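Colleague: Based on what follows, work out the 3D shape:
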Amino acid sequence: MRNAVKLKSLIATSCAVLIAGTLISACSATQKPANKAQASVPTNAQIEAILSNLTLEEKAGQLNLINFEGELGEEHYEMIRQGKVGSLLKSNGAAQNLKLQKIAVEQSRAGVPILFQEDVIHGYKTIAPIPLAEAASWDLPAIQHSAAVAAREASAAGIQLTYAPMVDMSRDPRWGRIIEAAGEDPYLASLVAAARVKGFQESGEGNQNILATVKHFAGYGAALAGRDYNIQDLSERELREVHLPPFKAAVDADVAAVMIAYTAHDGVPLTANEYMVQDVLQGELGFNGLIMTDWATIYNLERAGVSANEEDATITAINNNIHMDMAAKKYVELLPKLVREGKVDEQLVDDAVRQVLMLKYKAGLLDDPYGRFDVELEKKELLSAENVEATKQMALKSMVLLKNSDNTLPIADSVKKVAVIGPFAKAQKDLMGWWPGLGDENDVVSIMAGLEQEFGDSIEFTYAQGVEIDRFNKAGADLIPEAVKNAEAADLVIMVLGEQEWMSGEGGGTASLHLPGLQEQLLAAVAETGKPIATVIVSGRPYVLTDVANHSDAVLQAWMPGTTGGNAVAEILSGKFNPQGKLPVTFPYHQGQVPIFYSYKKTSHPFMEGVTEDRYSTTYRDVQHEPLYPFGFGLSYTEYSYSDIKLNSASMALDGSIVASVDVTNTGDVAGREVVQLYIHDKVASVTQPVKLLKDFTLLELAPGETKTAEFTITADKLSFIGIDYQPTIESGDFDVFIGPDSVQLKQAEFTLN
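Modeller: Here you go, the predicted model:
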């Protein structure tokens, strides 16, 4: 075994480790730190003055987050007048929320303003690409700006807090909420988490920021068998290596609130899990802001069978420093009684109220309760030309070119007749995804409309739906002949395939990863014509595109690209924009490979390429073990060549660094942007290590024929791992360093840590 160094000798705290570029704890369960939150509840004189004036019922009201759909009724107004509503969800519009705020401030006894909250996931009125798509851009400033656009629109419409970013790690595309994630890698996901928090909270537009809520703490993305809300036990090691780093990144970015997961860790639901909430989140990660439930998760303690009744569940939640009750109304109904009966310490209630009031203070509501409700600003901001252009740029950067045989794309000038075929060619609502905010499908540019706008009269387009979409039935076979006829008469076929917006997202688990309905059969029939085919995929998850790729000359993963999606697809197909996206998640070759990800642990037996006769290897007997498209993969309309890796030294001291560099040349005839990726492998360690881990990346803009050098500085934080005793550890010895355009096509070098 190599010499091991505990990072506690390098970092002030004995419970800290650097993983994926973020500081994370490695305390074992037997070495739990003190509950930091008990000694550090944020407050100020203004908050204390408000708190001292509240009755017990009004305190409980501040912790009550209620929702409404449609029109508010008199019962809602009365609850507000009685001080029983601290926050509102699903109330939108500056005029409506100003009306409600005036009731709270002017007609309730204490006059505490309401905090208005909404699911602003990837846009408010102008809808950006889904978060998984944004992660495919690997462009952190663009991702931050996209969140800032959403913040400005939501703030103008009377919203002060959003339930984003979702940073749950998922390596199973059957799970519908992978649509909201940043992919499979904790390093990339951590950087995206911080960028989105900063975008929401620091848009640079005065009072047009909104507060961010990172969710769902923690391990929710490991849903068993891809079924939402389904509990799967995680090892302490997997929790710390994979699931916690993005939360730590969000906390370090000063995220305002944390939402607790529906699921459990080590058998204990997160709402009741003192180790996860108090020791890990508040103690180790150092979060001292507001912690809220997910939808009615206090009530879910009864459903899960860990609380006998609603009183038991309420006591458990407040004792675990859960500050805000979303939708269940248990705090407002039960806490005053429980405090008076001596079953709940009023100090816990007071501290929870302090957290709520601190959010209202940060939102500016305590100083000016009416200053965030400007009807004229709302009209100006929503769907502004600036916002529409920003979302189109985000969509362009997010799309990933997966195949392009014989330069099928961009569409050549010689192409005069194009058959656009598929059930998503004219789709609008589906391009917004499961969380469309206040987006209106009538504002969405369909792919068919985008093509017609982009090419004008230079191309004659025909359209055929091809099949009908029904997840549970094979419908629309009678439409296929018309599609084939159109294809036969065309110079080029553009197939637009995918899934409807309800087929992914929350509760959108699927057992099959083949495109729904008869879409693959439609494509196969069109391919029989022998015409060149460019296929565009509209989806919120990675599908198995093996047959799609076999029957297509080009494949563009467009994701669910938002309001301007049709324009973005058209600009890529025309060549106006050179695709630059890279996959943040592995695309499987076969659905039986799931879960599949690039950073698998090294085992005692080798991985063999393809289908091998070597039984004693970590492979399948019937299909290749390699994915169809690996993590980090993405093509361009140009090509790049990489030099061998240059190291400025063959060895590195523990407190030093080395520089790894490659020269990257654009060998094509169009300008492009390349995402150059750095991976590291610890060759011998006391704990089994991944075969490689992403540790850095950079984006290079390269003109035709231009060469630039990508340099990466490797320091000790990029070499650490959680050791046998769950303490942060660096071990001296040999390391592989890889640099390349994705997680497979890599140049390799080696250095030694002394």
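Colleague: rest of the way, CA atoms for contacts and neighbours
Modeller: Noted.
Colleague: In contact with the most centrally placed residue in the chain, which residues?
Modeller: The centroid of the chain falls nearest to Ala181 when counting by Cα atoms, centre = their mean (2.4 Å). With contact set as Cα atoms under 8 Å, 6 or more residues apart in numbering, Ala181 has these partners: 131-132, 166-170, 189.
Colleague: Kindly report the same for Val214.
Modeller: Neighbouring residues of Val214 by Cα under 8 Å, 6+ apart: 163-167, 247, 250, 255, 257-259.
Colleague: 7 Å - rerun?
Modeller: Neighbouring residues of Val214 by Cα atoms under 7 Å, 6 or more residues apart in numbering: 163-167, 250, 255, 257-259.
Colleague: re earlier: how close does the residue nearest to the centre of the chain sit to Ala653?
Modeller: Ala181 is 37 Å from Ala653, where distance means Cα to Cα, to the nearest Å.
Colleague: would Leu522 count as being in a helix?
Modeller: Yes. Checked against DSSP: H, G, I helix; E, B strand; the rest coil, Leu522 lies within a helix.
Colleague: Proceed likewise with the subsequent sequence, for comparison:
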Amino acid sequence: MNKTNLTNLVNQMTLTEKVDQLLQLAAAFYSDKAEEKTGPMSDLGLNEDNINNAGTTLGISGAKEAIRVQKTYMEKNRLNIPTLLMADIVHGFRTIFPIPLALGSSWDLSVAEKMAEVSAKEAAVSGLHVTFSPMVDLVRDPRWGRVMESTGEDSFLNSRFAAAFVKGYQGDDLANDFSRVAACVKHFAAYGAAIGGRDYNTVNMSERQLRESYLPGYKAALDAGAKLVMTSFNVVDGVPATGNEWLFRDVLRDEFGFDGVVISDWGAVKEIVAHGVVADEKGAAELAIKAGVDIEMMTTCYSRYLAELIAEGRVAESLLDEAVLRILQLKNDLGLFENPYRGADEWLEAELILSDEHRQIAEEIAAKSIVLLKNEQILPLKRSEKVAIIGPAAQTQDILGAWSWQGKQSEAISLVTGARRLSKNIVVGQEVFDYFEPSQAAINEALALAKSADKVVLALGEQEWMSGEAASRSDITLPEAQLDLVKLVLAQNEQVVVTLYNGRPLDLRGIDGAKAIVEAWFPGTEGGTALAKILWGDYNPSARLSMSFPESVGQVPVYYNCDNTGRPYESDPDEKYVSKYLDVSNYAKYPFGFGLSYSQFDYESLTLEDQVMTEDRNLRGSVRVTNQSDVAGVETVQLYIYDKVGQVTRPVKELKGFYRVALAAKASQVVAFEIDESMLQYVHTNQKMSSDSGEFELLVGPNSRDLLKVTFALKKNR
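Modeller: Have a look, this model is predicted:
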């Protein structure tokens, strides 16, 4: 259907039908059991006509149900317009992959693309058309539970992953490839900067910081073709994002050129009232439609008041028509007018969902996402060694993480199950070990096993509910009972490896006595298999942190690319009157980009072909990386730049490139790179991107802390 036909379709719709096209309702409203939707209808003040014309649906599950809902919907819709079926498919549909923060730690863009591709296949065959992913919010405060949905603290890395997610979800031909789904980038904008790490809290930053650090990730997703954008719950410059005309009209549509659909987050239109910038829901509807919000999710401000606002002349009907046209265009882009049951197939669903192939992919991606934080020559484990696996996370299947909507813990592989596939020489307790209040019997059993073993794997961490939406924590240490257990176990056996399942960087004080620490995140359905293979050396860890781990929660936010100060700590660490704490260092315990391997990589001979570059002549350079060990491995070579003098204060370093290099034992490789003028640009006081002539430092190494350094200069023509 071309745009003219879509416009004609809009013209055939009544005002009420057009308003209802902007309404998104949850699955319960389309239940075939009348009693299940009577209550929700009454709560929202809706009638059957509203439901029969609501343009989009949230949370329908399964091919059979999706086909039934679509068939019933089109039979009742006067113009036979299909509904759009949407859901949160964030890190897997039924086959669950590692949380996005873990995927970011892979530093492997193919991992993100493959995860999204498999997720799209399972979702599409189950009848879904749109996923509310990727979340590309920049995150710097691990107290915020939703850091688990982001790929980390760096704008450059987030942007690369954002584009990879979109490519994986949408493919190259969304209208004809029914194994793909439309991607919705979220949350626009700066949701990850909530003050104090408290979910839904206020965001306060300069426009320059917004543009330089927070907007690039969204822009990258849009440049990759993302079809939808979701509003954020927070304010931007004091105005709720969901009613922020500057943000959505001026920036998103005019500057970024986005012509797709904007959808509110759950209830966000009505929440404009709670922000205190309008007095009632009618005012919220006016603000949101003028801002350019096309779909209102799960509140009814538009349904109740938009027609009235148009009749009063407060809202132009053309704004409504634009929104409806964008929604119809998305349905057309998905091929729904020709194929309203697009992709839904019960038989293929049974074959694809949680298939052996998808499980294998999930295992491989999990292995690439697990970060080795510490290793004092205890890992990898040997199959000849007697290993005790103890602690609350030893046998748990609670490893999927938040937003594993269709995932089932019963289908997840625990660490113990994974380990038993590799070694017959492990011992495991029989007592159930609680995360917070383990019984004395469980503790006694664990200590006896630890004492009898050659080595101990002490499995600790968070439970799923402790991170994700509405899961902010002021104290990001491990539960006290787990820290007590570490002390008790170390008294019995010093050969201890700690493994962690969690959804955020943690304050790891209390486990320093362990000889190894393995950060497994929430690794997904095959997480236990992947973690066991890391421990026993079947996989050589290659992941690198995409978000810093603090020494203490009191440092938060602590991130690698902070701005310098007028009294930098580095100028004289022993001086009192510099920017520092009295009781803890300025630096992260484990910095951005950090991660160990069973290989040992050395860097040398960082060189540039010239010390001066111009706007039209790039600067080439190289560094030699050598695997000094007897174990083949993958190293992530990271390239950072420091702008010594800028119009505004510049970060002490910024990631500008990375290169994953596979090296055989004792092998070397010269890694070549190129610096162009765009890599030196930043947002100036005029809110525009440009570069300055001057001196720069190039820093290259295995993480954001341990770096080789050379200097160069940019000489501009003007």
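Colleague: Compare the contacts of Val214 of structure 1 and tell me which is most surrounded.
Modeller: Tallying neighbours with other Cα atoms under 10 Å puts Val167 at the head of the contacts of Val214 of structure 1, with 33 neighbours.
Colleague: aligned partner of that residue in structure 2?
Modeller: Aligning on TM-score structural alignment places Val167 of structure 1 opposite Val136 in structure 2.
Colleague: now Ala156 of structure 1
Modeller: Per TM-score structural alignment, Ala156 of structure 1 is aligned with Val125.
Colleague: What of Pro423 of structure 1?
Modeller: Using TM-score structural alignment, Pro423 of structure 1 sits opposite Pro392 in structure 2.
Colleague: ok, Ala470 of structure 2 touching Arg198?
Modeller: No. The criterion here is Cα atoms under 7 Å, and Ala470 of structure 2 misses it with Arg198 at 8.1 Å.
Colleague: Mind telling me what element the aligned partner of Thr297 of structure 1 in structure 2 is part of?
Modeller: Taking TM-score structural alignment, Thr297 of structure 1 has Ala268 as its aligned residue in structure 2. Per DSSP states H and E: Ala268 of structure 2 is located in neither a helix nor a strand.
Colleague: With structure 1 overlaid, report how far the stretch of helix or strand Lys368 of structure 2 belongs to is off on average.
Modeller: According to DSSP H and E, Lys368 of structure 2 maps onto helix 356-369. Superposed on structure 1, helix 356-369 of structure 2 shows a mean distance of 0.9 Å to its aligned residues (mean Cα distance after the TM-score superposition for structure 1).
Colleague: Assign a three-state SS to Ile411 of structure 1, would you?
Modeller: Quick answer, by three-state DSSP: Ile411 of structure 1 is coil.
Colleague: That one -> structure 2?
Modeller: By TM-score structural alignment, Ile411 of structure 1 lines up with Leu381.
Colleague: shouldn't that match be in contact with Trp536?
Modeller: Yes. Applying Cα under 7 Å, one finds Leu381 of structure 2 in contact with Trp536, separated by 4.6 Å.
Colleague: Compare these two and say which is more crowded by neighbours.
Modeller: Leu381 (21 against 17).
Colleague: measure the residue nearest to Ala284 of structure 2 when sequence neighbours are not counted to Gly243 of structure 2 for me?
Modeller: Leaving aside its chain neighbours, Ala284 of structure 2 sits nearest to Ile272 (5.7 Å; criterion: Cα to Cα, 6 or more residues apart in numbering). Relative to Gly243 of structure 2, Ile272 of structure 2 is positioned 7 Å away (Cα to Cα).
Colleague: What's the match for Leu101 of structure 2 in structure 1?
Modeller: Match for Leu101 of structure 2 (TM-score structural alignment): Leu132.
Colleague: who's in contact with that match?
Modeller: 179-183.
Colleague: switch to 10 Å and redo it
Modeller: Residues counted as contacts of Leu132 of structure 1 (Cα atoms under 10 Å, 6 or more residues apart in numbering) are 177-183, 189, 398, 540-542, 559-560, 583-585.
Colleague: Centroid-wise, who is the farthest residue in structure 1?
Modeller: Glu341 (43.3 Å).
Colleague: any idea how far that residue is from Ser235 of structure 1?
Modeller: Taking Cα to Cα, one finds Glu341 of structure 1 at 39 Å from Ser235 of structure 1.
Colleague: now do Pro186 of structure 1
Modeller: For Pro186 of structure 1 relative to Ser235 of structure 1 (Cα to Cα), the value is 16 Å.
Colleague: ok, those two, which is more surrounded?
Modeller: A direct count of neighbours by other Cα under 10 Å for Pro186 of structure 1 and Ser235 places Pro186 higher, at 29 against 11.
Colleague: Please pull up the equivalent of the more buried one in structure 2.
Modeller: In structure 2, Pro186 of structure 1 lands on Ser155 (TM-score structural alignment).
Colleague: Ala190 is in contact with that match, correct?
Modeller: No. Taking Cα atoms under 10 Å as the definition, Ser155 of structure 2 is not a contact partner of Ala190, at 11.8 Å.
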